[in-house]
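Quick one, what's the 3D model for this:
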Amino acid sequence: MSDFDKAFERTIKFEGGLSCHKDDKGGITKFGISSSSYPNLDITNLTIDKAKEIYRKDFWNKLKLDQIQFPLNALIFDFTVHSGQNRAVSSLQEILSISKDGIIGHTTLQAIKNKSEQNLKGLCIEYQHKRTLFILNLILSKQSYWDSFGRGWINRMVQSSNWIEQQFIYVTS
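Purely as a prediction, here's the structure:
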């Protein structure tokens, strides 16, 4: 299974089916694809295959995630789907101590390579920690976020942290 397929399979479990929640700025949303981001797309009739195609083209490929080692690429993908490219990439760039522009270009790819060669697991944990702090601050900023999304978002953060640990369990015979 490709890195993209593994990341997509993991993320889509959190994104769910059709919804239109009053506190969700995305409007009508299905499989995490929102009408505010794709105003010309018939969200209601969106298929899982079309959603996967959108995620591959507009998220995975755009972010050059095939050039980043698994599982970090899957974490970046999930953060981007959940909170947007600028937030996800800028958070990573801050950890890497490079200029934040929200774009994965040559400088970001090189910094990821350098840091992940030293300690990929540590980079993944630090990135997830940064994301979790962002989500907690967001939840605490508005009561309706907690009421509507808090438990689900916290569950997603806990599951993501546990998932990172599972990716680094080495079985020896």
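
only C-alpha atoms for contact and neighbour calcs from this point on.
Fine.

hey, where'd the strands end up in the chain?
Taking DSSP state E as the test, the strands found in the chain are 29-30, 33-34.

what does the first one rub up against?
Residues outside strand 29-30 that contact it (C-alpha atoms under 8 Å, 6 or more residues apart in numbering): 15-20, 35, 43-44, 46.

Second input sequence below; structure requested for side-by-side comparison:
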Amino acid sequence: MSSFDDAFTALIGNEGGYSNNPRDPGGETMWGITARVARANGYAGAMKALPLQTAKAIAKREYWDPLCLDQFDARIAFQMFDANYNGGPTVRWAQQASGVPVDGKISPRTIDAIRATDPVEFCLRFLAYRLKYLTGLRAWPTFGRGWSGRIASNMLKGGS
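Predicted coordinates for the structure are as follows:
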């Protein structure tokens, strides 16, 4: 993966299309975009009709750009993007994986530390912190198989 476009294509392979699982705290989603996020970004239509290009624009604005992912190795950028899209303390995991103090802020210090970390080492640590977090969620019995499968697929896509 070399860009946002490649990362988004890989991410959509994880997300799929429409979902409205009553057990999912995110509620109704299309392309992994929740109704709440879609509405906050000006989309007023039915979620089942959310165009992929609209989801892509929202994903870049909400989940890619705030983490400055264009500054990182593509493998790191993809893992952080997928985690941010899926939910969880992405910056904290990145800070733990790169060995800087954890404050949850994507600062120049954090960016420099991530960039200085070997991408394979970073991805392995990052995914370990992500998986440990997910296994502690109350929703793990319902969604854990899918989440662990997602992480395994990400590793096979070159994330480590």
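
Could you export the contacts of strand 29-30 of structure 1 as JSON lines, including neighbour count and distance to residue 80 of structure 1?
JSON lines is the format used below for these (neighbours: other C-alpha atoms under 10 Å; distance: C-alpha to C-alpha, whole Å):
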{"residue": "15", "neighbour count": "17", "distance to residue 80 of structure 1": "12"}
{"residue": "16", "neighbour count": "12", "distance to residue 80 of structure 1": "16"}
{"residue": "17", "neighbour count": "16", "distance to residue 80 of structure 1": "18"}
{"residue": "18", "neighbour count": "17", "distance to residue 80 of structure 1": "19"}
{"residue": "19", "neighbour count": "18", "distance to residue 80 of structure 1": "19"}
{"residue": "20", "neighbour count": "14", "distance to residue 80 of structure 1": "20"}
{"residue": "35", "neighbour count": "19", "distance to residue 80 of structure 1": "17"}
{"residue": "43", "neighbour count": "21", "distance to residue 80 of structure 1": "19"}
{"residue": "44", "neighbour count": "14", "distance to residue 80 of structure 1": "22"}
{"residue": "46", "neighbour count": "16", "distance to residue 80 of structure 1": "20"}
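
Keep only those of these that are in helices.
residue 15 (DSSP state H).

Quick check: which helices or strands does the longest helix along structure 1 pack against?
Longest helix of structure 1, by residue count under DSSP H: helix 106-141. Applying 3 or more C-alpha pairs under 8 Å, 6 or more residues apart in numbering; DSSP states H and E, one finds that helix 106-141 of structure 1 contacts helix 72-83, helix 85-95, helix 151-167.

Next, the angle from that helix to helix 151-167.
140 degrees (axes from the mean of the first three to the mean of the last three C-alpha atoms, to 10 degrees).

Around the closest residue in space to residue 72 of structure 2 that isn't next to it in sequence, how many other residues sit close by?
In this structure, residue 72 of structure 2 finds its nearest non-sequential neighbour in residue 115, 6.1 Å apart by C-alpha to C-alpha, 6 or more residues apart in numbering. By the criterion of other C-alpha atoms under 10 Å, residue 115 of structure 2 has 16 neighbours.

still on that earlier bit, turn the strands of structure 1 into JSON lines, including mean neighbour count.
JSON lines is the format used below for the strands of structure 1 (neighbours: other C-alpha atoms under 10 Å):
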{"stretch": "strand 29-30", "mean neighbour count": "24"}
{"stretch": "strand 33-34", "mean neighbour count": "23"}
